[in-house]
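Engineer: Please find the sequence and the predicted model below.
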Amino acid sequence: MTPQDMSEKVGQQVGTSEWIEVTQQRIDQFAEATGDFQFIHVDPAKAAMTPFGGTIAHGFLTLSLIPALRQNSDVPRPDNIKMGVNYGGNKVRFLSPVRSGKRVRAHFKLLELAEKRPGQWQETMEITIEIEGEDKPALIAEWISQVFI
């Protein structure tokens, strides 16, 4: 698909990812990587005494799953991409905690696709991360990426 073909999908839902399980091991590894050892993430006994009823993923862990969720999705990609990079976010809202052991998946809506310079395209995507079996999503983000063709 060419970037021009992809731009015809602006305003549309363009794909859904496969499910990813957010295990306690993943949460613990994220805590190690970031230095965020707040008990609601890493201490099941203490976290069980909170309204969460157990450990929850860091919000930034859930946000950081976007590349893996996108990779394992049916979102179309322009042909001949040399590389893609995160550019930033316009907004991120953490709406519901992801409990350890839950599965999440993402839904992608293309908001904008513009050529910034020849061969460099900027994409703005609304991403909703759903928690399996729950009504309220974990997060909604408006995320910007750039792809080089």
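Structural biologist: Looks like it came in fine.
Engineer: Going by C-alpha atoms from here, please, whenever you check contacts or count neighbours.
Structural biologist: OK.
Engineer: Residues contacting the longest strand anywhere in the chain, please?
Structural biologist: Assignment by DSSP state E gives strand 103-117 as the longest strand of the chain. Contact partners of strand 103-117, identified using Cα atoms under 8 Å, 6 or more residues apart in numbering, comprise 3, 6-7, 9-22, 66, 69-70, 75, 121-132.
Engineer: what ranges do the strands span in the protein?
Structural biologist: Under DSSP E, the chain gives strands at 13-16, 20-21, 83-94, 103-117, 120-131, 139-148.
Engineer: For the fifth one, which outside residues touch it?
Structural biologist: Put plainly, it is strand 120-131. Identification of contacts with strand 120-131 by Cα under 8 Å, 6+ apart yields 3, 98, 102-116, 136-149.
Engineer: Quick check on these: which are buried?
Structural biologist: Buried residues within the contacts of strand 120-131, defined by neighbour count using 16 or more other Cα atoms under 10 Å: 3, 98, 102-113, 115, 137-149.
Engineer: The longest helix seen in the chain packs against which elements?
Structural biologist: Taking DSSP state H as the assignment, the helix of the chain that covers the most residues is helix 24-34. Contacts defined by 3 or more Cα pairs under 8 Å, 6 or more residues apart in numbering; DSSP states H and E place helix 24-34 against helix 39-42.
Engineer: ok, and here's another one to check against it:
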Amino acid sequence: MLKEISLADVRGLVGTETGLSDWIVVDQTMIDAFADATHDHQFIHTDPVRAAESPFGGTIAHGFLTLSLLSTMNYNCLPKVREQTMGINYGFDAVRFAAPVKAGARIRGRFVLAEARFRGAGMLMTTYEVTIEIENERKPALTARWTTIIQFDPKDRPEDV
């Protein structure tokens, strides 16, 4: 995978897989910390004894915890745009939590650049088809369309756009 690209190169990557992150272990400590931060202490996340009796057979990560890990996956594997001065989350479309992430599981993100378009003098809007895979599982934990904005100095805008 590419480590760094220029603004002029981004549109040429549309339709290609541009990143595959390292595996991340989602352990009970991480799940508990997320529960504390969000005040979501539902037993399927935080009570291993009670959750063992659920259809999941143990605790599972919050769907929003799984979604939030896309940020670290992004930084881990997507090529950096040389001219970027700042990145901004714009939003998600069609987020689906397809399978639970059991405590102790390893997950990783797969990113396909679906769209890249310049907006205004100093913004590039990118949309990724993202999938969070669970190691040794057929179904992904999550799929979504994630749109971000790359800000850059207008003087760095490619001439052909």
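Structural biologist: That came in fine, so what should we check first? Please read all numbers here as calculations on a predicted model, not as lab measurements.
Engineer: Got a TM-score for the two of them?
Structural biologist: Comparison of the two superposed chains (TM-score structural alignment, normalised by the length of the first structure) gives a TM-score of 0.96, and 148 aligned residues with a Cα RMSD of 0.8 Å.
Engineer: mind putting the strands of the first structure in JSON lines, distance to residue 49 of the first structure included?
Structural biologist: Formatted as JSON lines, those follow (distance: least, Cα to Cα, whole Å):
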{"stretch": "strand 13-16", "distance to residue 49 of the first structure": "35"}
{"stretch": "strand 20-21", "distance to residue 49 of the first structure": "23"}
{"stretch": "strand 83-94", "distance to residue 49 of the first structure": "22"}
{"stretch": "strand 103-117", "distance to residue 49 of the first structure": "22"}
{"stretch": "strand 120-131", "distance to residue 49 of the first structure": "22"}
{"stretch": "strand 139-148", "distance to residue 49 of the first structure": "24"}
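Engineer: Nearest approach to residue 37 of the first structure belongs to which of those?
Structural biologist: Taking Cα to Cα, strand 83-94 is the member of those nearest to residue 37 of the first structure, at 18.8 Å.
Engineer: Which part of the second structure matches the closest one?
Structural biologist: Mapping strand 83-94 of the first structure onto the second structure (TM-score structural alignment) gives residues 86-97.
Engineer: mean per-residue distance, the matching stretch to the first structure?
Structural biologist: With mean Cα distance after the TM-score superposition for the first structure, stretch 86-97 of the second structure departs from the first structure by a mean of 0.7 Å once superposed.
Engineer: Check which residues of that stretch are buried.
Structural biologist: Neighbour-count burial for stretch 86-97 of the second structure, counted by 16+ other Cα under 10 Å, picks out residue 97.
Engineer: Nearest residue to the middle of the first structure?
Structural biologist: The residue lying closest to the centre of the first structure (Cα atoms, centre = their mean) is residue 66, at 2.6 Å.
Engineer: need the contact list for that residue.
Structural biologist: Taking Cα under 8 Å, 6+ apart, one finds residue 106 in contact with residue 66 of the first structure.
Engineer: how about it, what's its partner in the second structure?
Structural biologist: Aligned by TM-score structural alignment, residue 66 of the first structure pairs with residue 70 of the second structure.
Engineer: Count the residues that sit near the residue nearest to residue 104 of the second structure when sequence neighbours are not counted.
Structural biologist: Excluding its sequence neighbours, the residue lying closest to residue 104 of the second structure (Cα to Cα, 6 or more residues apart in numbering) is residue 27, at 4.4 Å. By other Cα atoms under 10 Å, the residues close to residue 27 of the second structure number 17.
Engineer: aligned partner of residue 27 of the second structure in the first structure?
Structural biologist: Using TM-score structural alignment as the criterion, residue 27 of the second structure maps onto residue 23 of the first structure.
Engineer: Fine, thanks again, bye for now.
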